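Asker: heads up, no residue letters with this:
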């Protein structure tokens, strides 16, 4: 095999050769090391969250494997956002912008140093998308290690996980649960490191990463700190050196065909709706202007059935999905519908990866001819309230039965909506409208997800609908239309809604409509006061000024 030249090797005697040699000799590198591939290990370790608490134990395995394969590892650190921890400040406005901060952290460290390749430790919700964005942007050989999901616990003889804690706030607010029981559940729901154990955004993006071809086959999902996780980490350390020599880059792997494969997996597993936004952002960073995730979701939704239902979509746990084949098992079932000519990090094609694989006996992943449901698990909604689109996750629900029509109840923060849920101001048949929470209005996509979770845990579950331009969680369910576009801060129809206006959600027609006369809406537009940005400084201010609309991925790349 002809080895590709290494961009990390500089001309002897040049300034950058001299200063680099001085720095790296002080770190203990040998003369031979300077001729080897230099590999970044992107680590988001943090003591703030159990999502990341185990990552420092994974890097030594990868470093040793890289050295044995003939490379030189350099561990670098980035921001480490955790939805359940970092969301505490400013109404969770830091969460989505942290994704782009991770991407920029990586660019500065890896591209600034002109390293030859990188391995990314994928963990919580925003790290994997941010890492994939960076890989697509700087386009050097890159490989992902899925760092796994957390274990759950038992409270009063009942299995409990973070998803149940998330929704139990609504039960507490409505009097259906005591604070003592909620506290007890909190204390046992997470029994180890790793990401949320349901089909939230983290596990969803880990599986999407495999469908894109950016991690080794079979790596997602995986139990954190398991023998399997460490074995994949070791193999990744070996493989990345080969990828550098082969000059196999992310844009060779993340092609339009790969994005369609990823959407097919999303639909088959009813993953988080946030994957759509993140995939659009990754495609944007890869320069794939023709990849329109809304169009792909609409088109493939007619073809791809639901093959598995992991909590909160159904009763099966992620452990059963891993045992049943995980992302690779889903791709095997979906093989007739996939672009199997797409290349993967193995150096071969998806067809090569799948042909030698058989699903385990008793896998919970259903075959194509006997699915759980033939309805699309995720739909794009449009109409007078969302002319540029909105997303609704159906999961195991039936699109033919979902029709909701009711009066609007308008809120500008999720805290106000949660208070209204608790004090009875929200009634059966209402449509809760949470607005001015989008990328610009938030700024940074403020949370609506805690309210949706509380609603799901209350007696009004499925009896109150939600429309919002704010952030939903991959664990959210119910009648929740997210990513309403244009957002209210951009003057979208969401900004014109008044309490009592009738909103109609018709999933069969894929429509979301504000039933107000056009003349009245025109009057409201004339009277609508110009939106004034929050008086933010720092990172949120930068994000607010630069972020693209939500349906374009909310990236900071120029239009």
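Answerer: Sure thing, it's come through. Quantities reported herein were computed from a predicted structural model and do not represent experimental measurements.
Asker: please count neighbours and contacts with C-alpha atoms only from this point.
Answerer: Will do.
Asker: show me the helices in the stretch 301-450 of the chain, by range?
Answerer: All helices of the stretch 301-450 of the chain, identified by DSSP state H, counting those that start in this stretch, fall at 318-323, 326-334, 350-355, 414-423, 449-456.
Asker: okay, now the one to match up with it:
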């Protein structure tokens, strides 16, 4: 709003001073809290890790409990059983995505969990996410997903344990026999959990959506997948067609959006921001915040081979793979091309004829950036795309 001349310097300064009192992570289901809650689901954190407020007696006691538990695990005569790989296994990864769907986590969780799965030696393909989503109801709608509910509300309503207990009622979707760092199974941990406020954590029967809060899209524009936080999309944007407005960096996009190059009905394309093209995937909060602040959140879609902040709302589609720097279709888009989005059909499509695209590919050369750091250069050469967890290749 400030960039669009709708807010004064004084009003902006007041918001800056008042918006973030106290300490801790952002109070919504942004990336930090998303991963904190998933750590509970994976059994590698104490109950309440994702929802208990910072700088409270409850959080201080949790720190002490965690410290005691670490010592107990080390002193256990059978301490080898507490090795991380024995807890963070295929069941833990599956449970993380179940909770992710139920709570509408940040799109960044997909990137992080795919990478964690690879490191843990778990065979998990990105296509499995949609299968999980189809069997998990979205029962907790938390800011910034068109909601005024925050993490302290979730904590008061029963926390992640209550979410897992409700999800487990569907039977077979949550691995309740998965082990946790406290020595109990997930089933034992959640057996006495209850929803204390059904207006905050809904039941399966009264879910915000019968399917999960994240979706993986496929199509000629995302042959290996792209991620969208469906929990944050207005119903009117679940199906959308628009004309492409292309930018080859986040900086270009910011200048273009502020300069009113983007109009209602457009699809903003930000490319060369993927793991290889970045290099790395810087958090792109500014373009999505500008689109929302300018009142275009329900009339403009955004796609990128980069990633977003957990604060992203609207039809913001990230992790488009293959990325532009590796010759993905996103690199061949031209201004004015029609792009189609259908969240319910898991579709992301460039509606341009095959012959036209093949002709463009004949003349295509990826944009290369000057990378002064030798380490970043090596990273760029070895990193996989986002649909493969942006993991470093060990085989060429």
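Answerer: Done, it's in. Predicted model, so just to flag it, every value in this text is computed and none were measured.
Asker: and the TM-score between them?
Answerer: Once superposed, the chains reach a TM-score of 0.93 (TM-score structural alignment, normalised by the length of structure 2), with 387 aligned residues with a Cα RMSD of 1.8 Å.
Asker: right, and the helices of the stretch 301-450 of structure 1 - which one's nearest residue 100 of structure 1?
Answerer: helix 449-456 (20.3 Å; Cα to Cα).
Asker: which part of structure 2 matches the closest one?
Answerer: Aligned using TM-score structural alignment, helix 449-456 of structure 1 spans residues 285-292 in structure 2.
Asker: over to stretch 416-429 of structure 1?
Answerer: Going by TM-score structural alignment: stretch 416-429 of structure 1 matches residues 252-265.
Asker: over to stretch 377-395 of structure 1?
Answerer: Going by TM-score structural alignment: stretch 377-395 of structure 1 matches residues 213-231.
Asker: and that stretch, which residues are buried?
Answerer: 213-231 (16 or more other Cα atoms under 10 Å).
Asker: where is the longest strand in structure 2?
Answerer: Ranked by residue count, the top strand of structure 2 under DSSP state E comes out as strand 239-247.
Asker: toward the C-terminus, what is the element adjacent to the longest helix seen in structure 1?
Answerer: In structure 1, with assignment by DSSP state H, the single longest helix is helix 227-246. Heading C-terminal from helix 227-246 of structure 1, the first helix or strand you meet, by DSSP states H and E, is helix 250-253.
Asker: helices or strands up against that following helix?
Answerer: helix 127-138 (3 or more Cα pairs under 8 Å, 6 or more residues apart in numbering; DSSP states H and E).
Asker: quick one: list the elements packing against the helix it packs on.
Answerer: Using 3+ Cα pairs under 8 Å, 6+ apart: helix 127-138 of structure 1 touches helix 95-106, strand 117-122, helix 201-212, helix 250-253, helix 274-285.
Asker: tally up the residues packed near the closest residue to residue 211 of structure 1 other than its chain neighbours, please.
Answerer: Leaving out its chain neighbours, the residue that sits closest to residue 211 of structure 1 by Cα to Cα, 6 or more residues apart in numbering is residue 262, at 4.9 Å. Using other Cα atoms under 10 Å, residue 262 of structure 1 has 27 other residues around it.
Asker: my guess is residue 213 of structure 1 contacts residue 253. True?
Answerer: Yes - if you go by Cα atoms under 8 Å, residue 213 of structure 1 and residue 253 touch, sitting 6.3 Å apart.
Asker: what touches both of the two?
Answerer: By Cα atoms under 8 Å, 6 or more residues apart in numbering, residue 213 of structure 1 and residue 253 have these common neighbours: 343-345.
Asker: assign a three-state SS to residue 341 of structure 2, would you?
Answerer: The three-state label given to residue 341 of structure 2 by DSSP: H, G, I helix; E, B strand; the rest coil is strand.
Asker: report the distance from the match of helix 449-456 of structure 1 to the chain centre.
Answerer: Computed by Cα atoms, centre = their mean, to the nearest Å, the chain-centroid distance of stretch 285-292 of structure 2 equals 16 Å.
Asker: that stretch against structure 1, how far on average?
Answerer: Taken against structure 1, stretch 285-292 of structure 2 registers an average deviation of 1.2 Å after superposition, with mean Cα distance after the TM-score superposition for structure 1.
Asker: counterpart of residue 339 of structure 2 over in structure 1?
Answerer: Residue pairing (TM-score structural alignment): residue 339 of structure 2 is matched to residue 503 of structure 1.
Asker: same check, this time on residue 388 of structure 2
Answerer: With TM-score structural alignment as the criterion, the equivalent of residue 388 of structure 2 in structure 1 is residue 552.
Asker: surely that match and residue 277 touch.
Answerer: Yes - using Cα under 8 Å, residue 552 of structure 1 is in contact with residue 277, at 7.3 Å.
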